[in-house]
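Enquirer: Fold the following, please.
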Amino acid sequence: MTQPSPRFLIAHPAHFLALGFGSGLAPRAPGTFGTLAGWLLYPLIRPLFGEWQFLAFLVFGVVLGSFAIGITGRKLGEIDHGSIVWDEIVAIWLVLFFTPAGWLWQLAAFALFRFFDILKPPPVRQCDARLKNGFGVMADDLLAAGYALLVLAILKRILG
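Expert: Modelled structure (predicted):
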């Protein structure tokens, strides 16, 4: 298995995207760094789109990301290499889109998404195990995002 470097990152546009613009090169917890990069980029990207446009942008991010992850994963020798974090970025954007306003809600969204992405409750774990392609890498994070959104909705309902 190849360990990516800054040179690998810029060798192909797919690598740059799949490695989360470099956030996936973090030596420890690259998934957390990718999620953090997504959180930091969200307020810069979100105002550029209306609601439906942003959802279309996310769909485009899933499709483009599936291809970029497939290319990068094959080059690295592992389709779901730890340095591939575009899936975390798109998933946290989805979660933040539906998260109530305020940094505490966003912090909760971040923590819940990371929790479910790491824990991989059913069917996240099954998706991760069965779909060994770029879309599969994206899909398990989207399912983890769904769990995070469910818990956020319950918290919102309880807390008002």
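Enquirer: rest of the way, CA atoms for contacts and neighbours
Expert: Fine.
Enquirer: For stretch 31-44, buried residues please.
Expert: 31, 32, 33, 34, 35, 36, 37, 38, 39, 42 (16 or more other CA atoms under 10 Å).
Enquirer: so how far is the host helix or strand of residue 60 from its chain's centroid?
Expert: Mapping residue 60 onto the secondary structure by DSSP states H and E places it in helix 51-76. In terms of CA atoms, centre = their mean, to the nearest Å, the centre of helix 51-76 is found 10 Å from the chain centre.
Enquirer: can you check stretch 129-144 too?
Expert: On CA atoms, centre = their mean, the centre of stretch 129-144 falls 11 Å from the chain's centre.
Enquirer: now swap in stretch 75-94 and tell me
Expert: Distance, centroid of stretch 75-94 to centroid of chain: 6 Å (CA atoms, centre = their mean).
Enquirer: Kindly report the same for stretch 151-160.
Expert: Centroid displacement of stretch 151-160 relative to its chain, using CA atoms, centre = their mean, is 23 Å.
Enquirer: Could you also give me the structure for this second sequence? I'd like to compare it with the first:
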Amino acid sequence: MDKALARLNLRNPLHLCAVGFGSGLAPKAPGTFGTVAAIPVYLLLAPLSSWLYITLVVLSFIFGVWCCQKASDAMGVHDHGGIVWDEFVGYWITMFMVPLSPLNVLLGFVLFRFFDVLKPWPIKVLDKKVHGGFGIMIDDVLAGVFAAICLQVVLFVLA
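Expert: As a prediction, the model looks like this:
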């Protein structure tokens, strides 16, 4: 475990959430592991009404700004790779109003990771220019929006 991650107190619920309940502690590809860890929570969210789903995602974003800032401060590093709550929220945005199926879960995962890793404009600008908890969260939110649009287009074309 690197020195920044060692500064976290995993008994602190904010730190534990920021690292995706431990998924962000993976030594390689923590963002990918964080997105995988977001899937079981998505499976719980999927049957909810669209209003309740989006309300919980918005509240998770607001919470994420706070908990990611607290973890970042404790680590002394802005947007450390181990902070993956932003991947959770980005994936949930990707999957908003997507019919639940194994193929759709996988397709949403691939599209979200694509946009989160590639960071096309303006995602890369936000990633570089916006700091703090909001900065940690917003690039993944936008990657989720891009992935959601692409996923909806794919589902429409395949229908």
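Enquirer: Secondary structure and distance to residue 1 of the first structure added to the buried residues of stretch 31-44 of the first structure, as JSON lines?
Expert: Converted to JSON lines, these look like this (DSSP: H, G, I helix; E, B strand; the rest coil; distance: CA to CA, whole Å):
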{"residue": "31", "secondary structure": "helix", "distance to residue 1 of the first structure": "18"}
{"residue": "32", "secondary structure": "helix", "distance to residue 1 of the first structure": "21"}
{"residue": "33", "secondary structure": "helix", "distance to residue 1 of the first structure": "21"}
{"residue": "34", "secondary structure": "helix", "distance to residue 1 of the first structure": "20"}
{"residue": "35", "secondary structure": "helix", "distance to residue 1 of the first structure": "23"}
{"residue": "36", "secondary structure": "helix", "distance to residue 1 of the first structure": "25"}
{"residue": "37", "secondary structure": "helix", "distance to residue 1 of the first structure": "25"}
{"residue": "38", "secondary structure": "helix", "distance to residue 1 of the first structure": "26"}
{"residue": "39", "secondary structure": "helix", "distance to residue 1 of the first structure": "29"}
{"residue": "42", "secondary structure": "helix", "distance to residue 1 of the first structure": "32"}
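Enquirer: Name the nearest of the residues you listed relative to residue 54 of the first structure.
Expert: residue 42 (10.9 Å; CA to CA).
Enquirer: give the contact list for that closest one.
Expert: With contact set as CA atoms under 8 Å, 6 or more residues apart in numbering, residue 42 of the first structure has these partners: 93, 96.
Enquirer: any idea what it aligns with in the second structure?
Expert: Taking TM-score structural alignment for the superposition, residue 42 of the first structure sits opposite residue 42 in the second structure.
Enquirer: Next one: that match from residue 16 of the second structure, what distance?
Expert: Using CA to CA, to the nearest Å, one gets 18 Å for the distance from residue 42 of the second structure to residue 16 of the second structure.
Enquirer: Residue 52 of the second structure now?
Expert: 24 Å.
Enquirer: So the two - more neighbours on which side?
Expert: residue 16 (20 against 12; other CA atoms under 10 Å).
Enquirer: Does the more buried one belong to a helix, a strand or coil?
Expert: helix (DSSP: H, G, I helix; E, B strand; the rest coil).
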